[in-house]
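Engineer: This is a predicted model, with the sequence first.
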Amino acid sequence: MKNTRIGVLALAALFVGLVSFENFDGGSIKGKVVPPDGASQVWALSSTDTLKAIINQGMFEIQNAKAGTYKIYIDAVEPYKDVIKEGVQVTEGGAADLGDITLQK
């Protein structure tokens, strides 16, 4: 009986260890801001996550995003207006490509 309990506890510990260290691929969100110098950074907001990336030469990529729906906020510089894109879907291991995002004055 004692050996059975030890065996069950060992299996339970192994299972918890495997689940705890599950591989997380995450997803990404990328896009291009036009004009390239019109924005400085981009934020991705979900109900459980807030992520940020710098915009470099108009290009950005937010990495390690959990699967879910995000609101994207592009922080424009004067004289351009900020942009908000809602409903951006991220899948595990996938890339949500927003394409070209043209800033308005």
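Structural biologist: Thanks, I have the structure now.
Engineer: C-alpha from now on. contacts and neighbour counts both.
Structural biologist: Noted.
Engineer: on contacts alone, who are the packing partners of the one helix or strand A53 maps to?
Structural biologist: With elements delineated by DSSP states H and E, A53 resides in strand 50-54, which encompasses its position. Using 3 or more CA pairs under 8 Å, 6 or more residues apart in numbering; DSSP states H and E, the elements in contact with strand 50-54 are strand 39-45, strand 59-65.
Engineer: then this one, side by side with the first:
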Amino acid sequence: MKKLSVFLVALMVSSVFFIAFTYLKVGGIIGRITPTDAAAGVSLVAGTDTLKVQVSQGAFAFTNLKEGVYTVWIKANAPYKDALIENVAVKDSATTDLGEIKLQQ
């Protein structure tokens, strides 16, 4: 009887953890850079963590992001200047569109 009780408790605890991780919601950040050949890459900074993506025909996308506030750093090719976009908010299960980002020379 004691083994059955331990088994049932373990089953309930594992079920709770499974359900908790099932409801983890993620979002994303997308944007377009003009001119299309001006950017070498885009980085996403959150605290001490950094993610990098390549730019394809001026477009970039970060996916599977947890809800929070991020900083987007665009590394530009010469003669364009780098760009920094701070306080980009990602809400649960939503994609934040930064729209068109024009890099200055």
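Structural biologist: Happy to help now that I have it. Remember, it's a predicted structure, so these values are computed and weren't measured experimentally.
Engineer: Average offset of the strand holding A53 of structure 1 relative to structure 2?
Structural biologist: Superposed on structure 2, strand 50-54 of structure 1 shows a mean distance to its aligned partners of 1.6 Å (mean CA distance after the TM-score superposition for structure 1).
Engineer: out of the helices and strands packed on strand 50-54 of structure 1, which comes closest to N23 of structure 1?
Structural biologist: Taking CA to CA as the measure, these were each checked against N23 of structure 1, and strand 59-65 came out nearest at 12.0 Å.
Engineer: tell me how far the ends of stretch 90-104 of structure 2 are from each other?
Structural biologist: End-to-end distance of stretch 90-104 of structure 2 (CA to CA, to the nearest Å): 26 Å.
Engineer: which ones are touching T36 of structure 2?
Structural biologist: 57-59 (CA atoms under 8 Å, 6 or more residues apart in numbering).
Engineer: how does it look with 7 Å?
Structural biologist: 57-58 (CA atoms under 7 Å, 6 or more residues apart in numbering).
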